[in-house]
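Chemist: build me a structure from this.
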Amino acid sequence: MDYLKRTWADISLDNLNHNYQQLRAKIPSGCRLLGVVKADAYGHGAVPISRHLCELGAEFLAVSNLEEAMQLRRGGIRRPILILGYTPPAYARDLVAMGLRQEVHSLEYARALHEELKGSERRLKVHIKLDTGMSRLGFFAYDHPKTVEELKEVAQMPKLLIEGIFMHFPVADSIDGADANFTHTQFERFTQMLSALKGVGIEPEIRHCCNSGATILYPEYALDMVRPGIATYGVLPSEDLRGMIDLRPVMSLRSTIFQIRDFEPNITISYGRTYTTEDPARIAVVGIGYADGFPRSLSSNVSFLLHGRRVPQVGRICMDMCMVDITRVPEAKVGDVVTVFGEDGGDSIEVTSLANRLGTIPYELMCGINKRIPRIYLNGEDETEVLQYIV
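Modeler: Coordinates of the predicted model:
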């Protein structure tokens, strides 16, 4: 397929399928799986990934906002979509028209949505967000009397239909004792609130709380649906879970060599003259920089794969390029593929290892892959689709 072979991301649909099946195997039969495709499917391309997850059998999808939901609808995705973040009440009728589900985190918000829907013939399906300890959005799950009274009012609003109820775990991917106890406490708060609501006749059809960590570590908490995010894309949410599930990275980031030159010792490389050759060196210019989402703060602190061998990046990373010492790969030539993260020749570089060097998480790196980088979807080695944001 036709695309500019400067820098691109390979997206393995085989690995996506593998991860989906691994996650399905963790949860009880009949439990639904929601595909989290917010933030452009964690940088993997929201519409193609959503389409493939639907083909695999995902019953729901989730996004962060209305714009992301509209993108999926325009892309032909008809599966139920849950908006996990805030939508201004003025757009309530748009939510209904597109058949979207909206999280509701407060009585005030529910009232505002309902007010906007007065006169509408259809109801908006909502999922109630309970705060069991994340301390972000939600009705307090540990203030039963007040919350029950508030949700009784929501349940009586004729233009809102409570389809689901959910919560979020902040440390379910940790095996630390205190974190495990906190996760158990959160689940207890959630189930206690479910019991209290059942006592007043409120029984949402879909109860869900498991993110990636909880799906892997606490599958007994699956209830009616799970919401694995990062694990779907083949990355563990934390090192604590290594060995507990077989995941395969869906994304590999690759670039190409623009130029190769030989330098004598004591030659400085790139901006700031922060790197100086100690011996004769063969330096390649590679077509990836911080404008592509490859952080400048990784300068001279990372290696790439070239012909299956590790080669160090040297000097400061530039906006559109960086330099690599390829002295130990004499056969390298202009146009050769360089792997930033992913597999090549039996070796691999995990995106998690780059995140660790930055003191961040792999979510941030993958979500930061710039839109000028095309995503190439692969079945085996066959390119099935190319997503180009800039054409």
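
Chemist: from here on, just use CA atoms for contacts and neighbour counts.
Modeler: OK.

Chemist: what strand or helix carries residue 254?
Modeler: Assessed by DSSP states H and E, residue 254 sits inside strand 251-263.

Chemist: mind listing what's buried along stretch 153-160?
Modeler: Within stretch 153-160, the residues that qualify as buried are 154, 155, 157, 159, 160, counting by 16 or more other Cα atoms under 10 Å.

Chemist: which of these lies closest to residue 56?
Modeler: residue 160 (30.6 Å; Cα to Cα).

Chemist: run this one through as well so I can compare:
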Amino acid sequence: MNKLVINKENLLQNVQKIKEHAQINLPDDNGNQVKIIVVVKSNAYGLDLKQYVQFMVNQGFDFFAVSTVQEAIEFRKQGFTQQLLMLSSTGIKEEIKNLIENNVIITIGSKETVNQVCEISKEMPEKKIKAHVKIDTGFGRYGFVYENREEMIEALKKLQDNKNIEIQGTFTHFSNAYYDEKYTRLQFKRFIDCIEVLKMNNIETGMLHVCNSSAFIKFPEMHLNAVRVGSAFVGKLAFQNNMGLKKVARLESQVTEIKEVPKGFNIGYSNAYKTNKKTKVAIIPCGYINGVDVQVGRDMFRPVDKFRYIIRDIKDALKKQGHNVNINGQICEILGRIGTFHVTVDITGKDIKVGDKATFEVNTTLVNSNVERVYE
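Modeler: Presented below is the predicted three-dimensional model:
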């Protein structure tokens, strides 16, 4: 049976390193410390929401964040009562009401959302609505556009005048913190400029936070009052870090069949691979439905992106071996195309038998939800 194994020791080490890094510039003059908001979107990055959140609660975390209404409701269904921030703004009345009814901190990023929230506050006068304001500093998704300051001020004054609505924080999101330092600093400046304008207009900004995992590591001077950390906890970063963060999960399966095939034998769909000698192969019931060699979609809008992917593909093509799997500590090459549920592996000359453990490195967010998650 396939399972995604989460190494609790590695996860705990990552937690400790991240806690230390969060306090690198603090406490400040007022004795405040940076708040870590634990992002648990996409089923806690594929690690199972219930088990992952409970692990984090046991480490002292009490503030979490998700990206969708469905994730927020599931968080509450699992029985967790900790602070929960919905990172995306929505102007859909039913969604806002659902979030408020489940004691979720909403994000407000447009005048349409402001109008809906004010209307809901009249319908639910017994509810104290908690909110964070999002400013779009150049990402092009949720949030008030940083240049439209008059619209932002007018909308937020309307919120502030409503005694049932409490603005607890203000934030933005960086678009390319892992690669583009210049643009990240520009976004940060835009955010700080907006905050100063809001304060000049006597608008409460609450907790300020801009850093995702990449910015949290690369730009400690931008930590402000809080940071949003998700992928760093699981050791999944877009760049090499110097913090020693470890990958925390591996996909495990077993060898279910072994056989020898002759020279010139086709392996896998489309006859994409043909053996060049008599070959001993193992069959493992783990394919792309389990996340094996599955990649997220490529962004091909800019020529530089196309060039980057071409270079990466050329490097992969020139490698002596293709995709590998670890079977009992022995690195074995996957032959042919990866199937939906199976892979065929070259084990020629290796001491491998049916039942031996096979381990894959995978993107945990892409592992099928039917695969069991085991913390050990």
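
Chemist: can you pull the TM-score for these?
Modeler: For this chain pair, the superposition-based TM-score is 0.86 by TM-score structural alignment, normalised by the length of structure 2; 343 aligned residues with a Cα RMSD of 1.9 Å.

Chemist: now do the strand holding residue 254 of structure 1: distance to the chain's middle.
Modeler: 27 Å (Cα atoms, centre = their mean, to the nearest Å).

Chemist: what range in structure 2 matches it?
Modeler: Mapped onto structure 2 using TM-score structural alignment, strand 251-263 of structure 1 spans residues 249-261.

Chemist: which other residues reach the matching stretch?
Modeler: By Cα atoms under 8 Å, 6 or more residues apart in numbering, the surrounding residues in contact with stretch 249-261 of structure 2 are 1-7, 47, 234, 278-286, 353-362, 364.

Chemist: among those, name the buried ones.
Modeler: The neighbour count (16+ other Cα under 10 Å) marks 2-7, 47, 234, 279-286, 353, 357-362, 364 as buried among the contacts of stretch 249-261 of structure 2.

Chemist: residue contacts, residue 227 of structure 1?
Modeler: 33, 34, 35, 36, 208, 209, 210, 211, 212, 215.

Chemist: ditto for residue 44 of structure 1
Modeler: Listed by Cα under 8 Å, 6+ apart, the contact set of residue 44 of structure 1 reads 11, 251, 366, 375.

Chemist: dump the residues you listed to a markdown table, plus distance to residue 313 of structure 1 and secondary structure.
Modeler: Output for the contacts of residue 44 of structure 1, formatted as a markdown table (distance: Cα to Cα, whole Å; DSSP: H, G, I helix; E, B strand; the rest coil):
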| residue | distance to residue 313 of structure 1 | secondary structure |
| --- | --- | --- |
| 11 | 24 | strand |
| 251 | 21 | strand |
| 366 | 20 | helix |
| 375 | 23 | strand |
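
Chemist: just give me the closest of these to residue 84 of structure 1.
Modeler: residue 366 (19.8 Å).

Chemist: that closest one matches what in structure 2?
Modeler: Looks like residue 366 of structure 1 aligns to residue 364 there (TM-score structural alignment).

Chemist: and the gap between that match and residue 247 of structure 2?
Modeler: To residue 247 of structure 2, residue 364 of structure 2 is 10 Å away according to Cα to Cα, to the nearest Å.

Chemist: got it, and residue 149 of structure 2?
Modeler: When residue 149 of structure 2 is compared with residue 247 of structure 2 (using Cα to Cα), they lie 42 Å apart.

Chemist: quick one: which of those two has more around it?
Modeler: Taking other Cα atoms under 10 Å, residue 149 of structure 2 and residue 247 do not tie; residue 247 has more neighbours (19 against 14).

Chemist: thought the more buried one was touching residue 234?
Modeler: Yes. With contact defined as Cα atoms under 8 Å, residue 247 of structure 2 reaches residue 234; the gap is 5.7 Å.

Chemist: residue contacts, the aligned partner of residue 51 of structure 2 in structure 1?
Modeler: Mapped onto structure 1 by TM-score structural alignment, residue 51 of structure 2 lines up with residue 48. For residue 48 of structure 1, the contact set (Cα under 8 Å, 6+ apart) is empty.

Chemist: following the helix or strand where residue 48 of structure 1 lies, which helix or strand comes up?
Modeler: Per DSSP H and E, residue 48 of structure 1 falls inside helix 46-56. Sequence-wise, the next helix or strand downstream of helix 46-56 of structure 1 (DSSP H and E) is strand 60-63.

Chemist: which bit of structure 2 covers the following helix or strand past that following strand?
Modeler: Next helix or strand after strand 60-63 of structure 1 toward the C-terminus (DSSP H and E): helix 66-74. Per the alignment by TM-score structural alignment, helix 66-74 of structure 1 matches residues 69-77 in structure 2.

Chemist: tell me the gap between the matching stretch and the middle of its chain.
Modeler: Using Cα atoms, centre = their mean, the offset of stretch 69-77 of structure 2 from its chain centre is 16 Å.

Chemist: return the set of buried residues in it.
Modeler: 69, 71, 72, 73, 75.

Chemist: that one vs structure 1, average offset?
Modeler: Here stretch 69-77 of structure 2, set against structure 1 after superposition, deviates by a mean of 1.5 Å using mean Cα distance after the TM-score superposition for structure 1.
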